[in-house]
Structures are given as C-alpha cells and as structure tokens.
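# quick one, fold the following:
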Amino acid sequence: MKIFFLFLLILALPGSEFVHEKQTAAKMPERVFGKEEMAAPSVDMTKKDGWHLVWNDEFHDEKSFIKWNPQNWPSEKNGEWQYYLPENIDVRDDLLVISSRKESYKGRSYTSGAVTTESKFEFTYGKIEIRAKLPKGRGIFPAFWLVNSDEDWLPEIDIMENIGQAPNELYYVVHWKDEAGKQKRDYTKITEDIDFSEDFHLYGLIWEPGRIIWTLDGRNVFETDKFSPDSPLFLYINTAIGGNWPGPPDPQDDFPKELLIDYVRVYQQGGIGQ
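Below you'll find the model as predicted:
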C-alpha cells in the first residue's frame, strides 16, 4: 500500500547534497500528516545505558508518516539522476521502504524517495540509532543525515553514506563553516568484511558538545573533535541515484532497489540537548 512518497564531495569524495539549496516537502493530505497520537514506546527501549528515548519511529503502521515530510523534487546537485517522489515511500511488514525505480518522470530516468523531520522533530545533541538494510548496485547512494534548517543547510552530520557498488564500505562526514565562512569537513571511510545489503545493521551516532562518535552495530568506528554543531538539526533519509561520485547506475541492473528501515530512535541524556 503506497501512502506517499544531496554539495556531494567535490573531486570524488563524499559530501553534502544540501549546500546552498533548500527544498520544500510535498504537500500531502491532512489525513496522512494529521496530529494523531503515536503509540508509546515499549519500556525496554526507553532507557539505554543512561540514554533516555526522546523520539522514535518503529514503522508499525501508516501513522508513522505523521512524523516525516516526504520530498517531491528533482535533485539538482552532483549530476544526480533521480526525481524524489512521495509515491516511492511505503510502510510494509513493519519497515519503512524507500524504493528507487528505473522509470521516466519529468525528464529524469529514475525516481527515488526521501523523508525528513524538518519542523516536526529537530534536536541538539543525542544518540541516534537507525537499523537498516542497504540497497546494492552501481550508482545507488543511500544515506542518513542530520542537517540544519538554515538556508545553506550547514552544519551537517552524515550519519552514514554508502555507494552501492561498494557494499562493504561506509563513509562518515561532518561539514561546517569556519569563522570566515569557508566550508570545512572531517571524514573517514571504513571497509568491513560485510555486505551491508545482505542483512540489517545498526548505524549509530553519538553527538555531544565538542565531539561526534560514529558507531556500527554498537562499536565505535570513527570519532572527531574538530567540530560538533551546537544548534538543532533534523533527520534526513534518502537514496540518490547516479551523479559525479557514485557514477551512473547499471542500465542492465534489476530495479526497484529498496532501502529498508526497521526503526529510527533518538536518545538524550539528562541535562544535555533539547
């Protein structure tokens, strides 16, 4: 059942789709984005090693969509090929499903999906967990982001980026501007003996004053103290297709490709964040 529904790194490095251009979420019927109360989370996940659950989506039914904004626009960055459509977003078998399809739409050869929590849930500091199974294939670019509501979208934290032709590699990035307005970044790439398209994995981030830690399946894999945003950010989940960094998709590949999200959870500690 269908309900509805980034400046990447220059010179072939991971980066932001959002710099310099802010997009508007699609206008959807009130019945989808109403103010219905969501079911309270179960007790066993409301507290975790001193962290208190402040926001979550388990994607148990279509009411999940009241927490998200679908995107409806053609990506203009990095030469990407997709048009984001609300129709490419679904909830199925307790999963958020973002489908990428080989189909023509308004001059684009592919469509895909993206959702954000802009204006619905924005926060400063916390622990983010996203349990997901990634799509695989040349030119397929799934990512989880934290971005700013300001017009230039900076600062930005990339919780996870992956290029589908390298299903065992993950990229972690933080972007910001220095006092002179120059764009800066710190990042790393990890390579694992894992194909992230074959099973679900837990992609995590610990965002603290002065420090950011990226985690994978509960273990720390990258840390930086070069910059940590101190203003509210919102969640952004998407799959891009093609472009200067991932390259073109394989025209012989099977579509659709699916990014599967089991849950998204945000925790905070007492006295830190908002």
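
# from now on I want contacts and neighbour counts done on CA atoms only, so please keep to that.
Fine.

# how many neighbours does the closest residue to Arg138 other than its chain neighbours have?
For Arg138, ignoring the flanking residues on the chain, the nearest one in space by CA to CA, 6 or more residues apart in numbering is Gln165 at 4.4 Å. For Gln165, the neighbour count with other CA atoms under 10 Å is 18.

# am I right that Gln165 is in contact with Gly137?
Yes - counting by CA atoms under 8 Å, Gln165 touches Gly137, with 5.1 Å between them.

# tell me the contacts of Phe222?
172, 188, 213-215 (CA atoms under 8 Å, 6 or more residues apart in numbering).

# if I look at it, how far off is Trp214?
With distances taken as CA to CA, to the nearest Å, Phe222 is found 5 Å from Trp214.

# who touches both of the two?
Taking CA under 8 Å, 6+ apart as the contact rule, the neighbours common to Phe222 and Trp214 are Tyr172.

# quick one on the thing from earlier: the residue nearest to Arg138 sits in which helix or strand?
Following DSSP states H and E, there is no helix or strand that holds Gln165.

# if we can go back for a sec, quick check: of the contacts of Phe222, which has the highest neighbour count?
The most crowded member of the contacts of Phe222, judged by other CA under 10 Å, is Tyr172 (26 neighbours).

# checking that one next. Helix, strand or coil?
strand (DSSP: H, G, I helix; E, B strand; the rest coil).

# and Asn88, how many neighbours?
The tally of other residues near Asn88 (other CA under 10 Å) stands at 23.

# sorry, back to before: ok, the residue nearest to Arg138 to Phe141 distance?
Distance of Gln165 to Phe141, given as CA to CA: 9 Å.

# next, the structure of the following sequence, for comparison with the previous one:
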Amino acid sequence: MTIKTLSLSLCVVSMSAAAGGFSSEPLINIDFSLGDRLDKMVWSRTTGVTANTEVFYTGDDKNIIYQNGELILEARRERISNPKFGQQKFGALQNIKFRDVSSVSIASADYFTYGKFEVVADIPDSKGLQPAIWLQGENKNQYGEIDIVEAKGDKSVGVRFATVHAGSSVKDLQRRSSHLNVGGGFHKYTAEWTPDQIKIFYDDNLILVAPGELGVTGGRAPLRQPMQLKINLGGGSRWVGPIDLDSLPQRMRIQSIKVWSYLSGAAK
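Below is the predicted model:
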C-alpha cells in the first residue's frame, strides 16, 4: 500500500497531469493483489447498528477477509444483540434489540475536498443487500453524498446505480441519478469530483454528470465540502427491501482502491 501526503503529491505533479486536474501519482494506492492491507491509521470502521439498515457492522476481523489477492467484505447470517438497546441517550437506536446479519463498513480516516476516486470491485447481487462505494460529507447544517456505485439486489442483477444527493438536509435534497447494466464480475468504478462538477464512470464509460452547485442554498454548497470515502456491504434499507437471509453469506470482493488529489490551479 502506498500513501502519500498531499504536499508530496503536489510536488511530483507533471504539467500534463495538472492539465487533467488531478495528481499524477495516487494519494492512496492500495493493490490487494500485491499483498496490501488496510492501514488502521488510514481506514476506520463503522460499528454497531444504524436506523436505516438491517445489518450489524462488526469491528473485528470475522467479516473482513484477505484472500487470493482480494479484500473481501462478507455479510453473514447471525443474530447479534444491540448494546444500545433500551438506552434513551441513543435515540431511535434504543428500540433495535438485535440484527440478524453481520457485515462490514469501512471508511477513510481522512476527509477529502475533491479528487479522483477509483475502486475495482466485484459487487454481489442478492435480494435486500445494498453494497455501496460512496462519498459522504461532514454535513454540518447541510447534506452532500456521492454514490459512486450501489446495487439493488436480485431484482436488478448486474445493474449498478450512481446518484448524487445534495441539499440543506436529508429531507430536502436535489438528486442526479443514472444506472447501467455492467454484468457480473470485477468492474472499475470511478468518480472525478471538482468544484464545478462530479463525473462518474463505470469501466471508463461516463454514466453520470452532476453540477457542483447542486443543492446550493443559504450560502452553503453541499458538494463543495470535505467528504469521507466509504465502502460497505449494507442492506435492508427502504430502497432495497428486506434481506433474503437464506441467500447468505454474500461477499463484496475488492482488488484495489486509489485516490488522486485535486489540483486547484489546474485547467478545467
């Protein structure tokens, strides 16, 4: 795994790279086929239950596997009690007694303001699962989210969705969305994010363009705030419906993760 500081990557940029708007060398360059692993100083884990999914995100190694040159996120059928159950300070989470699916959610420890993000992954199609590679903003008095890729289970086998959400809150959003049937197996999912626009590509084919000013209100620009890169194997949301427990376990397989920094002085 190669991780460079932003200042270093800016120093090694060539003029041709500057014209493209992104650094010539990745800021983060993880190739699992070379034996790379996630650095715990660079990647965090979301753990526990959430109100909008039916999974319990674990923090140990039972749902995250390094095998055959791949990082594998695995969703398993098992009942796990919610440690927040019955505790009023946790709000709506106090009403969730347990979950019947364990899974994984990883996130970059750092937030990025613009950049190019590329993940090569094999995403499962299974009823009720919602594997996703996405960017989520700090979201202080606003909401911004870039879904580079999501799957919607067996009703849309091979279909991958890209969506950009932006607005003053999660209840007041503007969206741009697209989808493409890429079929099974490994595919390259890429987002190019600049102040002016977001472009999303599947296997280098452009499938979605959203303006940077989407959702701008009250002097706030949700798509121009720092965002965290997230990769998770979720499910059971309102969008995808209940998880088919009999189809588990299911795996999301990842070959590589790369992030390039954005060069603010670059030509558009």
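
# just to revisit the earlier point, list the contacts of the residue nearest to Arg138 of the first structure.
136-140.

# map Arg76 of the second structure across to the first structure for me.
Aligned by TM-score structural alignment, Arg76 of the second structure pairs with Arg101 of the first structure.

# helix, strand or coil for that match?
Applying three-state DSSP: Arg101 of the first structure is strand.

# just Lys63 of the first structure next, same as before
Put simply, Lys63 of the first structure is helix when judged by three-state DSSP.

# just to check, it is in contact with Met38?
Yes - using CA under 8 Å, Lys63 of the first structure is in contact with Met38, at 7.3 Å.

# which of the two has more neighbours?
Lys63 (20 against 12).

# so who does the counterpart of Trp245 of the first structure in the second structure touch?
The equivalent of Trp245 of the first structure in the second structure is Trp239 (alignment by TM-score structural alignment). Going by CA under 8 Å, 6+ apart, Trp239 of the second structure touches Lys152.

# and the strands in the stretch 1-150 of the first structure, which stretches?
Taking DSSP state E, counting those that start in this stretch, the strands of the stretch 1-150 of the first structure run over residues 2-4, 47-48, 51-57, 69-70, 73-74, 82-84, 89-92, 95-105, 108-112, 114-116, 122-123, 126-133, 140-148.

# oh, that last question was meant for the stretch 151-274 of the first structure, not what I typed.
All strands of the stretch 151-274 of the first structure, identified by DSSP E, counting those that start in this stretch, fall at 156-161, 169-177, 183-191, 201-208, 211-216, 219-224, 233-241, 257-268.

# in a markdown table, list these along with distance to Ser109 of the first structure.
As requested, those are exported to a markdown table (distance: least, CA to CA, whole Å):
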| stretch | distance to Ser109 of the first structure |
| --- | --- |
| strand 156-161 | 23 |
| strand 169-177 | 26 |
| strand 183-191 | 30 |
| strand 201-208 | 30 |
| strand 211-216 | 33 |
| strand 219-224 | 36 |
| strand 233-241 | 10 |
| strand 257-268 | 14 |
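
# wait, which of those strands is closest to Trp81 of the first structure?
Evaluated over these, closeness to Trp81 of the first structure peaks at strand 233-241, with 5.6 Å, by CA to CA.

# now Arg175 of the second structure, nearest residue through space, not along the chain?
Nearest to Arg175 of the second structure is His165, by CA to CA, 6+ apart, at 4.7 Å.

# and what of Asp178 of the first structure?
Asp178 of the first structure sits nearest to Lys184 (CA to CA, 6+ apart), 6.8 Å away.

# surely the one you found meets Glu156?
No - Lys184 of the first structure lies out of contact with Glu156 (CA under 8 Å); the separation is 10.6 Å.

# who has more neighbours, those two?
Glu156 (25 against 13).

# that one maps to what in the second structure?
Match for Glu156 of the first structure (TM-score structural alignment): Glu145.

# equivalent analysis for Trp214 of the first structure, please.
Aligned by TM-score structural alignment, Trp214 of the first structure pairs with Ile200 of the second structure.

# show me the contacts for the nearest residue to its match once chain neighbours are set aside.
Nearest residue to Ile200 of the second structure, sequence neighbours excluded (CA to CA, 6+ apart): Ala191, at 4.5 Å. With contact set as CA under 8 Å, 6+ apart, Ala191 of the second structure has these partners: 116-118, 148, 198-201.

# sorry, back to before: okay, the match of Trp214 of the first structure and Val119 of the second structure: tell me how far apart.
Distance, Ile200 of the second structure to Val119 of the second structure, by CA to CA: 12 Å.

# mutual contacts of these two, please.
Any residue near both Ile200 of the second structure and Val119 by CA under 8 Å, 6+ apart counts here, and that gives 189-190.

# nearest to Lys257 of the first structure, of the strands of the stretch 1-150 of the first structure?
The closest of these to Lys257 of the first structure is strand 95-105. By CA to CA, the value is 5.0 Å.

# contacts for the closest one, please.
Outside of strand 95-105 of the first structure, the residues within contact range by CA under 8 Å, 6+ apart are 58-60, 83, 88-91, 109-114, 238-239, 241, 255-263.

# please report the distance of the residue sitting furthest away from the middle of the first structure from Pro209 of the first structure.
What lies farthest from the middle of the first structure is Ala180; by CA atoms, centre = their mean that is 28.5 Å. As for Ala180 of the first structure, its distance to Pro209 of the first structure is 22 Å (criterion: CA to CA).

# Ser7 of the second structure falls within a helix, correct?
Yes - per three-state DSSP, Ser7 of the second structure lies within a helix segment.

# to which residue of the first structure is it aligned?
Matched to the first structure by TM-score structural alignment, Ser7 of the second structure sits unpaired.

# burial count for Ser16 of the second structure?
If we define neighbours as other CA under 10 Å, then Ser16 of the second structure has 12 of them.
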